[in-house]
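> I would like the atomic coordinates for the input below:
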Amino acid sequence: MIRVLFVCLGNICRSPLAEAILNSKVELVGMQSQFKCDSAGTSDFHIGELPDERTIKCASKYNLPLNHRSRQVNRTDFRDFDYILAMDDNNLRNLNNLKIRYGFADKEIHLMRNFVAKTQGMSVPDPYYGGEEGFEEIYQILDEAIDSFLAQVKATHQLYA
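You can find the predicted model right below:
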C-alpha cells in the first residue's frame, strides 16, 4: 500500500482538498485499495475543525467527498507515510525541521508542485485570506500536480489499474 500525506499550514484548505482529489482519482481507476491518503497541518490553529467552507464548496463543485477533520503533523506521520507532500516552502521548511527533531533525518519531503516540470519550486498558494476564486485556482493547481504525482508513483511502484 502507498501511503500519502498532504501538508499545509492549518489543514483546512489546500491539504484536505488535495487528499480528496487523490482519493477520487485512485477510486476512479479502481486503485483505492492500493493507497492510503491523509492530510495534516504544521500548525495547531484548526485542530479538530472541518475544512474551510470555501474548500467544502469547491470540493462539492467537483463531486469530491471531504471526510476530514483538521489535525497537526505528528512524529508517527514520518514513520507511517511513504510520501509527504508540502504545499509551500514554509511548510516544507517546517517539515524538514520536524523530521530531524523526530529522528527521521533521511525522510524525503516533497514540494507538491515539483511533480509538474513547468512549476517545480513553486508553491500552492494559500487561498485562506482571499475569495472563492483562490480555491478554484488551488483546485486546478492540485488537480494537475496530483495527476503528475500519481503517474510517477504508479511508474515507480509498477502499479497498474
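
> rest of the way, CA atoms for contacts and neighbours
Fine.

> could you pull out the strands for the protein?
Remark: strands assigned in the chain by DSSP state E are 2-8, 35-41, 83-86, 109-111.

> Might you quantify the distance of the shortest one from its chain's geometric centre?
Here the centre of mass of C-alpha atoms in strand 109-111, compared against the chain's by CA atoms, centre = their mean, to the nearest Å, lies 10 Å away.

> One more: the second one?
Taking the mean C-alpha point of strand 35-41 and that of its whole chain, the gap between them comes to 7 Å (CA atoms, centre = their mean).

> What is that strand packed up against?
strand 2-8, helix 14-28 (3 or more CA pairs under 8 Å, 6 or more residues apart in numbering; DSSP states H and E).

> Contacts only, for the residue nearest to Phe149 when sequence neighbours are not counted.
Residue nearest to Phe149 in three dimensions, not counting chain neighbours: Phe115, with 5.5 Å by CA to CA, 6 or more residues apart in numbering. Contact analysis of Phe115 by CA atoms under 8 Å, 6 or more residues apart in numbering lists 145-146, 148-149, 152.

> how about 10 Å then?
Shown in contact with Phe115 (CA atoms under 10 Å, 6 or more residues apart in numbering): 121, 144-152.

> And this one, please, so the two structures can be compared:
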Amino acid sequence: MFDSVLVVCAGNICRSPTAEYILKAKLEGKNITVSSAGLTALEGKSADATAKQIAQVHGINMDSHQGRQLNSQLIAQNSVILVMEQRHLTDLCSRYPEARGKTFLLGKWINDTEIPDPYRQSQEAFDHVYALIDSACSAWQKYL
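I've put the predicted structure just below:
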C-alpha cells in the first residue's frame, strides 16, 4: 500500500493545500502522510484567504500551511503524486521522469476531471473547486 501522498498544483496556495488538508482529514487513522507542493510555488506563502475560509466552513483548518516548491527530493519521498490538471502531469513528468507511474490526476476516479484554478476568482469559483476536490479526495480514499 501507499504510505505517502504529495498533492501538486501551480502555486501551492489554493488547490493543493485544500486537497492536502481534506485528504489528511479523510485518511485520519491510516498511516499515510499527506503533503503538498507547487510547480511554481509561492514559497512560504499562507494558503489563499478564500480557500482557507471555505475550508474552515467545512471544519478544515489550513492556518499552518506554507507554500513550497516541488523538487526531486519530494518526488522520491512520496509513493503517490496527485496533480490538478493534465498539463501539471505532463510538466511534472517531463521535469521529473522518475515520477512516471506514480503521478495521477486528483480527479482520476471522477472521470479524469481536471480541477480548475480559482486563484483571484469569485467565491463561487472557490466553492466549486472545493466541492470538486472534496469529491476527488473521497474517490481516492478507497485506493489509499
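
> quick revisit: now go through the contacts of Phe115 of the first structure and say which are in helices.
Judged by DSSP state H, the subset of the contacts of Phe115 of the first structure located in helices is 144-152.

> closest to Phe104 of the first structure among those residues?
Nearest to Phe104 of the first structure, judged by CA to CA, of these is Phe149 at 22.6 Å.

> Buried residues of stretch 12-27 of the second structure, list them for me.
Of the residues in stretch 12-27 of the second structure, those buried under the neighbour-count criterion (16 or more other CA atoms under 10 Å) are 12-24, 27.

> Actually, stretch 29-48 of the second structure.
32-39, 41-42, 46-48.

> Could you tell me how far the equivalent of Ile81 of the second structure over in the first structure is located from Asp106 of the first structure?
Residue pairing (TM-score structural alignment): Ile81 of the second structure is matched to Ile84 of the first structure. Distance, Ile84 of the first structure to Asp106 of the first structure, by CA to CA, to the nearest Å: 13 Å.

> Can you pick out the residue with more neighbours from those two?
Ile84 (25 against 9; other CA atoms under 10 Å).

> Contacts only, for that one.
Per CA under 10 Å, 6+ apart, neighbours of Ile84 of the first structure: 3-7, 38-40, 77-78, 92, 95, 107-112.

> I figured Asp134 of the second structure hits Lys24, correct?
No - contact criterion CA atoms under 10 Å: Asp134 of the second structure and Lys24 do not qualify, at 11.5 Å.

> Please enumerate the shared neighbours of these two.
In contact with both Asp134 of the second structure and Lys24: Thr18, using CA under 10 Å, 6+ apart.

> how deep is the residue lying closest to Glu85 of the second structure once chain neighbours are set aside tucked in, by neighbour count?
In space, and not counting its chain neighbours, Glu85 of the second structure is closest to Glu114: 4.9 Å by CA to CA, 6+ apart. For Glu114 of the second structure, the count of nearby residues is 20 (other CA under 10 Å).

> what would the buried residues of stretch 12-27 of the second structure look like in CSV with distance to Leu70 of the second structure?
What follows is the buried residues of stretch 12-27 of the second structure, written out as CSV (distance: CA to CA, whole Å):
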residue, distance to Leu70 of the second structure
Asn12, 9
Ile13, 13
Cys14, 15
Arg15, 14
Ser16, 12
Pro17, 13
Thr18, 16
Ala19, 16
Glu20, 14
Tyr21, 18
Ile22, 20
Leu23, 19
Lys24, 19
Leu27, 23
